[in-house]
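Asker: fold the stuff below for me.
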Amino acid sequence: MKAVIQRVTKASVTTGRVKVASINDGLLILLGIINEDTQEDITWLSNKIANLRVFGDDQGVMNKSILDINGDAIVVSQFTLHANTKKGNRPSYIKAAKPDVAIPLYEQFVSQLESDLGKRVQTGEFGADMKVELINDGPVTIIIDTKQKG
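Answerer: Below is the predicted model:
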């Protein structure tokens, strides 16, 4: 699994003309899934995100996690995170898991993150054409790949 995590003061996801998710202070998480991803990846990544210290303390030092600030989260599936641009100018998405594999893993990740955060996690709409709006706070953007955790 690959995640792009952005610290936000505001974020929302719209499909068509319907706003399907909206948060204030928290994290916007773009999630890419491949066929080799497992429950171990889900558990590790969810725990890492829940405890990632990217929010400022009283001295402005990034010492607090989303748990510490009681922040909110939106998870958006994004197969393009696994784009291969090695050959040519048209990215290949062959590594990205197909919906029959990706959807259950995506749903399991959201459920695990809800458990780790102790609150509801908002989501985009899997496979939909979404418009994601955000105000990146900092800016703070972290990329985590569970296949490179060693």
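Asker: can we go C-alpha only for contacts and neighbour counts from here?
Answerer: OK.
Asker: whichever strand in the chain runs longest - contacts with which helices or strands?
Answerer: The longest strand of the chain (DSSP state E) is strand 130-145. Strand 130-145 makes packing contacts with strand 2-15 when contacts are defined by 3 or more C-alpha pairs under 8 Å, 6 or more residues apart in numbering; DSSP states H and E.
Asker: could you check the angle strand 130-145 makes with the helix or strand following the strand it packs on?
Answerer: Counting by DSSP states H and E, the next helix or strand C-terminal to strand 2-15 is strand 18-23. Strand 18-23 and strand 130-145 are oriented at 40 degrees to each other (axes from the mean of the first three to the mean of the last three C-alpha atoms, to 10 degrees).
Asker: now the strands for this protein?
Answerer: Counting by DSSP E, the strands of the chain are 2-15, 18-23, 26-32, 55-56, 62-64, 72-77, 122-123, 130-145.
Asker: helices or strands up against the third one?
Answerer: In other words, strand 26-32. strand 2-15, strand 72-77.
Asker: let's see this one next to it:
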Amino acid sequence: MRILVQRVHDASISVDGRIVAAIGAGLLGLVGFGREDGPEFHHSPAFAGMARKLLDLRIFPGQGDAAHKFHRSLQDFGGQILLAPQFTLYADCRKGRRPSFSEACEPVWAAELFKRFVSLVDGACHDSVSSGIFGAEMEVRLRNWGPVTIWLDSARLFPDHNRQYSVH
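Answerer: Modelled structure (predicted):
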């Protein structure tokens, strides 16, 4: 599982010219699942660990003397979160000019994993979570704040708990 996290002033997702999700200040997470994760990955400690890591990242400014430091998490800051499914996080560009997506999770599994991840984050977050639509052609708009962009990869963050749920 991979998440590209961006701290934003605001962000939105449109489908067919209609806004389907929007947030103010907070986090935009582009979420992808790999073939290595497998359909039962939601049972993995890494799955819950990625949700906790996302919500607990201290990348928002503090107050007073800490106003120019990464001091508060999304929860501490009181920000919102927008999650977008993004299989292209598993693009392999090592050969040729066209990316290969053979390491991306099967769409049926990924759709279910994304739905479960949104639900998990929503249950742990102080504010409701907004999300894009799996499989739709989405237009994502954002005003990156900083810019601050963080890469989270479950294989690197939770190496002992990631692969035991995959199907080979």
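Asker: buried residues in the longest strand of structure 1, which are they?
Answerer: Within strand 130-145 of structure 1, the residues scored as buried using 16 or more other C-alpha atoms under 10 Å are 130, 132, 134, 135, 136, 137, 141, 144.
Asker: select, from these, the two members most distant in space.
Answerer: The most widely separated members of the buried residues of strand 130-145 of structure 1 are 130 and 144, with 22.2 Å between them, by C-alpha to C-alpha.
Asker: spatially central residue in structure 1, please.
Answerer: Computing the C-alpha centroid of structure 1 and ranking residues by C-alpha atoms, centre = their mean puts residue 29 first, at 2.1 Å.
Asker: quick one: contacts for it?
Answerer: Under the criterion of C-alpha atoms under 8 Å, 6 or more residues apart in numbering, the contact list for residue 29 of structure 1 reads 3, 4, 5, 6, 73, 74, 75, 76.
Asker: ok, the last one - contacts?
Answerer: If a contact means C-alpha under 8 Å, 6+ apart, then residue 76 of structure 1 has 28, 29, 30, 31, 123, 124, 125, 126 as its contacts.
Asker: returning to what we had before: structure 2: matching residues for the longest strand of structure 1?
Answerer: The alignment of strand 130-145 of structure 1 onto structure 2 (TM-score structural alignment) covers residues 138-153.
Asker: about what we covered before: figure out which of the strands of structure 1 is closest to residue 94 of structure 1.
Answerer: Here strand 26-32 is closest among those (C-alpha to C-alpha), at 12.3 Å.
Asker: mean shift between the closest one and structure 2?
Answerer: Superposing on structure 2 and averaging over aligned pairs (mean C-alpha distance after the TM-score superposition for structure 1), strand 26-32 of structure 1 comes out at 0.4 Å.
Asker: could you check how far the residue sitting furthest away from the middle of structure 1 is from residue 19 of structure 1?
Answerer: Distance to the chain centre peaks in structure 1 at residue 88, reaching 28.0 Å (criterion: C-alpha atoms, centre = their mean). Distance of residue 88 of structure 1 to residue 19 of structure 1, given as C-alpha to C-alpha, to the nearest Å: 36 Å.
Asker: equivalent range in structure 2 for the top helix by length along structure 1?
Answerer: Ranked by residue count, the top helix of structure 1 under DSSP state H comes out as helix 99-117. Counting by TM-score structural alignment, helix 99-117 of structure 1 falls onto residues 107-125 of structure 2.
Asker: so which bits of that stretch are buried?
Answerer: Neighbour counts over stretch 107-125 of structure 2 (16+ other C-alpha under 10 Å) mark 109, 110, 111, 113, 114, 117, 118, 120, 121, 122, 125 as buried.
Asker: what of stretch 70-88 of structure 1?
Answerer: So stretch 70-88 of structure 1, judged by 16+ other C-alpha under 10 Å, has buried residues 71-82, 84.
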